[in-house]
Each structure stands twice: as structure tokens, then as C-alpha cells.
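Undergrad: I'd like to go over a predicted model; first the sequence, then the structure.
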Amino acid sequence: MKAVYTDKHRSHDPQFFLVRGQVRRTTEQPERADRLLKGLKDGNHTLVAPTEFGQGPRARVHSPEYLRFLEGAWDEWTQLPDYGPEMIANFHPNRVPGNYPTHIIGKLGWHTADTACPIGVGTWAGACASTDVAVTAAQMVLDGEDAVYALCRPPGHHAYRDMAGGFCFMNNSAIAAEHLRLKHERVVILDVDVHHGNGTQGIFYERPDVLTVSIHADPVGYYPFVWGYAHERGEGNGLGANLNIPLPMGTGDDGYIEAMAIAEKTIASFAPTALVVALGLDASEHDPLAALKVTTAGFGRIGAAIARLGLPTVLVQEGGYLSDILGANLTATLGGFEAAR
């Protein structure tokens, strides 16, 4: 399996992370990519540089106002007196009916769902590079590759059409799915990150052409807390095109594979012709943010289960944070996929 990667992600180097009232350095660091690259090397995967696709693929998913905000945010921020080293909102209007703000502080609150998405001088460049990685992988699949892995950083599945959140700025998995839609009428996004893919769900919640499936830790006591419940099935024309499978805290390999079997049945009923996997590796028993207990061997089983879906596949990197086992878990996932294919 080929892997798409660029080191342009390094321009995004966030520092701020608020955990239970304590400020810490974020776990979404550039070093994540280094450890994932080690996993690709150990799996003998060939690296491919991304093509620059411009705003087109991003604009199919994100609103014009949001893209303008992200592109110009840092320049506006630095016009403020005594501006800080990162952009972090001090209020979130929660979209109670009101007016779209014109001041940068107002726009920052409007377009961010939480404080876990600090914007710095290189965030826009890094996020754009990440979307190019995802779209390049999708284009390679459209051109005939069976499966391609996209090493995306920053991740994307918490980003809504016009809001950043949870380390995510633009929704790479959604953008890849929309690119596949250029040739495929029905696409499925299978999210195996430990956190619910709330941004992806929000983007497609009223659409019947993209099935969104998320297997994640129970949001009762885990991020994103207010989305990701089993009763959320879509709305309007999208009713029935969203499946959430929340798992009890501490679920291990066998429980996760049982959830994959449930997902497989729903995917088969939807009859898609292409697949995007929002590949979080943070369900690992060793991940610093994990609530689940998947082993390295378990990730191999997850990869094999994905392969057995039998669809042209784009695997988009989502979560998976700094642990000694991160690269090995990626090697195991892709290896399990290849062995089962």
C-alpha cells in the first residue's frame, strides 16, 4: 500500500491544551508524524508526495466564511495590541441566533467549538497540506489504486462545515469522501478513532449519499460528550445514513471486533462503492488519551476487518498520540489490511 505524506504539517505546532482546568502542552505534536513514519518504514510502504489541489476540494465541504477566516486569521490576530502566541477563543456563542461577527475575536469564537484547536502562525499552511494529502490519496484510488494511506496532520474528523474543534481544522476524511463522490454515487466513512467523529457526522447528517459510521468510546463521559449516541441516525433525507456504536470504557480487542461486525452489516446494506476510513489509533491501550484497550494485535484484526469490506479504500490518519507503540500500531493495521486483502 502506498502512503501519501508531506513534512509541511510541521508548520502547525500547537502548544496550548486545557485539561480539567490545567494548561498543558497538546498531545497533537509534529512528533506524531515522525512516529507514524517509522510505522510506515517498518511496513515497507512507499511514500508519495501530495499534489496541491487548491481550495476546490476544501470548498466542497467547508463554508466560504470559514475558509476565509482560517486563511486570514493569523494576520488579523497580529493586528491586535498585545496579541498572544496562539489564537484561543475566550467565548463561544453556541450559535444562538445572532449576527456573524466582523471582529477577529468574535470570528474566533464563532468558528471554534472548543479550546483544543489553537491557531498559530503556520496552522493554515499545515491544515491545507493535510487536506492535499487526503485528496491525493483519494485521487490515487480514483485512478485505480486499491487502497492508499494518507498521513494527515493536523487531523480532521472533529471539524464541522464551519467550526474547528478537537485538534481539527478541516475535515480531511469528509474532503476525501467528497472527492470520491466525483465518481462514486455512494460512499461510506468508517471512523475507528476512539473519539466520535462529530464533525463528519454533522457535515453529512442530512445526506443520503454518504453513510457515516463511528465506533468510539461512550460519549457519556468522554469527548465530545454531546454527540455520538446510538440514537443519532441522521435527519431528513439522511435519516438512516448515520450509525454510532459507542463502546463501554475499557473495551478491548474482542469487543471492538464485535462492533466492526455490526458496522459491516450496515455498510453492506448501504451498498457503497468506495470507503474512507477515519483511522484513529487512539483506541490503543497505550494511548495517552485512550479510553479503550485495543492491543497492537487487535489493530491488525481491525485492519483485516476493514479489508474484508472489499471496497476501494482511502485510509485517512486521524488520532493516535504520543506513545512508544504508535508506529507499531499503524504497521499492524496496514499489515492486517494487506494480509486480508
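TA: Structure's in. What do you need?
Undergrad: C-alpha from now on. contacts and neighbour counts both.
TA: Will do.
Undergrad: hang on, Gly228 in a strand?
TA: No. Counting by DSSP: H, G, I helix; E, B strand; the rest coil, one finds Gly228 to be coil, located in no strand.
Undergrad: how about the strands in the protein?
TA: In the chain, strands defined by DSSP state E lie at 2-4, 16-19, 22-25, 47-48, 147-150, 187-191, 210-217, 242-247, 274-279, 313-317, listed in chain order.
Undergrad: neighbouring contacts of the last one?
TA: Surrounding strand 313-317, the residues in contact under the criterion CA atoms under 8 Å, 6 or more residues apart in numbering are 134, 137-138, 141, 146-153, 155, 172-173, 176, 274-280.
Undergrad: structure B:
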Amino acid sequence: MKAYFADEQRRHDPKSFLSSGAPKPNPEVPERIERLLAGATAAGCTIERPKSFGLGPIAAIHTPEYIEFLQRIYERWQRIDGASAEVIPNIHPIARGGSRPDSAVGQAGYHMADTSCPISAETYDSSCWSAWTAVGAAEAVEAGASSAYALCRPPGHHAFADVAGGFCFFNNSAIAAQRLRQYADRVAILDVDLHHGNGTQGVFYRRADVLTVSLHADPVRFYPFFWGYADERGEGAGLGYNLNLPLARKSGDEVFLEALAAAIRRIDAFSPDALVVALGLDAFAGDPFGGLSVTTSGFARIGETIARLGVPTVIVQEGGYLCDALSGNLTAFLTGFAARHKTSP
């Protein structure tokens, strides 16, 4: 299986975030890349650099005012007397309507859902290369590969069309799915991250051409809190094209795989021409976020189960944070997937 990654993705290096009101070191660090590259290599992947695809694939998902915000906000922020070293919002609108302030502080609150996605001088460029990594993998599948892995960092599934959040800036999984739509009439996104893919759901919530399915820790007491409930089924043309499968905290392999079977049934009923797997490895029992209790062997079984769908697949890296098993968890998933999925060179 080909894997895609660009060195520019290392440059984004956020320093802190707030967790339960307390400042802590940001866990979405460049070292994640080294662990994930090692895991992909151990699974037999060949690493390739994607090309720059320009803003077109990104603008197919994100609004122009949001893209311009990410391009310029760090420079604007530095002009504020006494501002923090990174762009971090301190005020948010209670509702999103037509009003968008001119000030950098106001726009930060408007376009950033929380404090876990600080923006530095390198964030925009790294986020573009992360998105192009997803597009590169989608392009490989479009060209005939049956699967490809995109080592996307920073991750993307919490990013809405015009909002960053949860370590995410551009929604790589959504961008990959939209790219696949150039040749595939129907695309499914299966999100197996610890956290609900709220941004991905938001992007496609009113569309019937992309099915969104997410397995995640129950948000009633877990990030992202406000999305990810079982009664969220889509709206308008998208009604019935979104499925959430929230899991009780500390659920292990068997519970996860039972929910995955339900996800697979729904995807089968949709009969997609292509699949995007939003792969989070933070459902692992030893992940720093500690929400679920999937084992390394469980990731292999998850990969095997997804592969049985037998459709062209782009695997997009989402979460999974520093722990001794991070590399091995990726190797287990990719190896399990490849064992059941016909993989082109």
C-alpha cells in the first residue's frame, strides 16, 4: 500500500491547550509523525510525497473567508499589543449568523471552536500539506490503487467548513471524500476515532451523495460534547445519511466490533463506490485521552472488518497520541486491512 506524507507537516508545533480549564501541553505534537511513519513502514507501506494541489480541493469543502482567515490571522495577531504567541480565542459567539466582526480577536472566536487548535506562523502551511496528503491518497485510488494511506497531521475531522477545533484546521477526510466524488457517485466516510467526527458530519449533513458514519465515545461526558448523538440523522436531502454510534466509556474490542458491524451494515446498504476511513488510534486503551479500551489486536480486527467491504479505500489519519503502542497500533490496523483487502501496487 502506498502511504503519503510531506515534511512540511512537521512544522506546526502547538504548545498548549486548555483541558477542564487547566493549561496543559498540547498533545498534537510533531513526534506523532515519527511514530506513525514507523508504523506505516512496518506494515509494508512505501512512503511518497504528495504534490501541491493548490487551494481548489480545500476550497471545495471550506469557505473562502475561512481560508483567508487561516492565511492571515497569525500575522494580524502579532500586531495586537500583548497578544499571546499563538492565536488562541477568548470569546465565542453564542450563535452563528450573519455577523462577523472585523477584529482579529473576534474572528478568532468566530472561526475557532475551542482552545485546542492554536495557530502559529507554520499552521496554515502545514495544514495545506496535510490536506494535499489526503488528496494525494485519493488521487492514487482514483488512478486504480485499491487503497492508500494518508498520514495527515494536523488531523482534520473536527474542522467544519468555516471553523477549526480539536487540533483540526482543514477537514482532510472530507477533502478526500470530495475528491473521490469526481469519479465515484457515492462515497462513504467511516470514522473510527475516539472522538466524534463533528466537523465531517457538519460538512455533509444535508447531502445524500456522501454517507457519514462515526463510532466514538459517548459525547454526553466527552469531547466534542455537543455533537455525536444517535438521533443526529442528517437534514433535508441528507436525512438518513448520517449514523452515529456512541459507545460507553472504556468500551473494549468486542463492544467496538459489535458497533462496527452495525456501521458496516449501513455502509453496505448505501453501496458506495469508494470509502474514506477516518482512522483514529486514540480509541486505544493506553492512549493519553483514555476514553475507550481497544487493544492492539483489536485494531487488526477493525482493519480486517472494514476491508471486507471490498471497495476502493482511502485511509486518512486522524487522532492517536503519544504512547508506546502508537506505531504498533497503526501497523496492526494496516496489516489487518491489507490481509482482507485486495491491494494494488
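TA: Received the coordinates, thanks. What you are looking at is a predicted structure, and each value in this text was computed from that prediction instead of being measured.
Undergrad: Need the winner for burial among the strands of the first structure.
TA: Stretch with highest mean neighbour count among the strands of the first structure: strand 313-317 (a mean of 30; mean count of other CA atoms under 10 Å).
Undergrad: Look through the first structure and tell me its longest helix.
TA: Ranked by residue count, the top helix of the first structure under DSSP state H comes out as helix 123-142.
Undergrad: now that one, how far from the centre of its chain.
TA: In this view, helix 123-142 of the first structure has its centroid 12 Å away from the chain centroid, taken as CA atoms, centre = their mean, to the nearest Å.
Undergrad: Likewise for stretch 149-167 of the first structure?
TA: Centre-to-centre, stretch 149-167 of the first structure and its host chain are 5 Å apart (CA atoms, centre = their mean).
Undergrad: Likewise for stretch 286-294 of the first structure?
TA: In terms of CA atoms, centre = their mean, the centre of stretch 286-294 of the first structure is found 17 Å from the chain centre.
Undergrad: likewise stretch 223-242 of the first structure?
TA: With CA atoms, centre = their mean as the basis, the distance from the averaged C-alpha position of stretch 223-242 of the first structure to the chain average is 17 Å.
Undergrad: pretty sure Ile88 of the second structure is touching Ala108, no?
TA: Yes. At 7.1 Å, Ile88 of the second structure counts as touching Ala108 under the criterion of CA atoms under 8 Å.
Undergrad: about what we covered before: mean shift of the longest helix of the first structure relative to the second structure?
TA: Helix 123-142 of the first structure differs from its equivalent in the second structure by a mean of 0.4 Å after superposition (mean CA distance after the TM-score superposition for the first structure).
Undergrad: okay, that helix sits on what stretch of the second structure?
TA: Helix 123-142 of the first structure lines up with residues 123-142 of the second structure when matched by TM-score structural alignment.
Undergrad: Buried ones in that stretch, by neighbour count?
TA: 123-142 (16 or more other CA atoms under 10 Å).
Undergrad: Run through the residues that contact the corresponding residue of the second structure for Val213 of the first structure.
TA: Following TM-score structural alignment, the counterpart assigned to Val213 of the first structure within the second structure is Val213. Applying CA under 8 Å, 6+ apart, we find Val213 of the second structure in contact with Ala188, Ile189, Leu190, Asp191, Asn242, Leu243, Asn244, Leu245, Ala263.
Undergrad: make it 6 Å
TA: Leu190, Asn242, Leu243, Asn244 (CA atoms under 6 Å, 6 or more residues apart in numbering).
Undergrad: go on, Val163 of the second structure?
TA: Applying CA under 6 Å, 6+ apart, the residues near Val163 of the second structure are His111, Met112.
Undergrad: distance of it from Pro89 of the second structure?
TA: The span separating Val163 of the second structure from Pro89 of the second structure equals 12 Å under the rule CA to CA, to the nearest Å.
Undergrad: now His111 of the second structure
TA: Applying CA to CA to His111 of the second structure and Pro89 of the second structure gives a distance of 9 Å.
Undergrad: what's the answer for Leu55 of the second structure, then?
TA: Noted for Leu55 of the second structure: a distance of 25 Å to Pro89 of the second structure, by CA to CA.
Undergrad: between those two, who's got more neighbours?
TA: More crowded of Leu55 of the second structure and Pro89, by other CA atoms under 10 Å: Pro89, with 22 against 14.
Undergrad: Who are the contact partners of the more buried one?
TA: Pro89 of the second structure makes contacts with Ala108, Gly109, as judged by CA under 6 Å, 6+ apart.
Undergrad: Need the counterpart of it in the first structure.
TA: In the first structure, the position corresponding to Pro89 of the second structure is occupied by Ala89, as judged by TM-score structural alignment.
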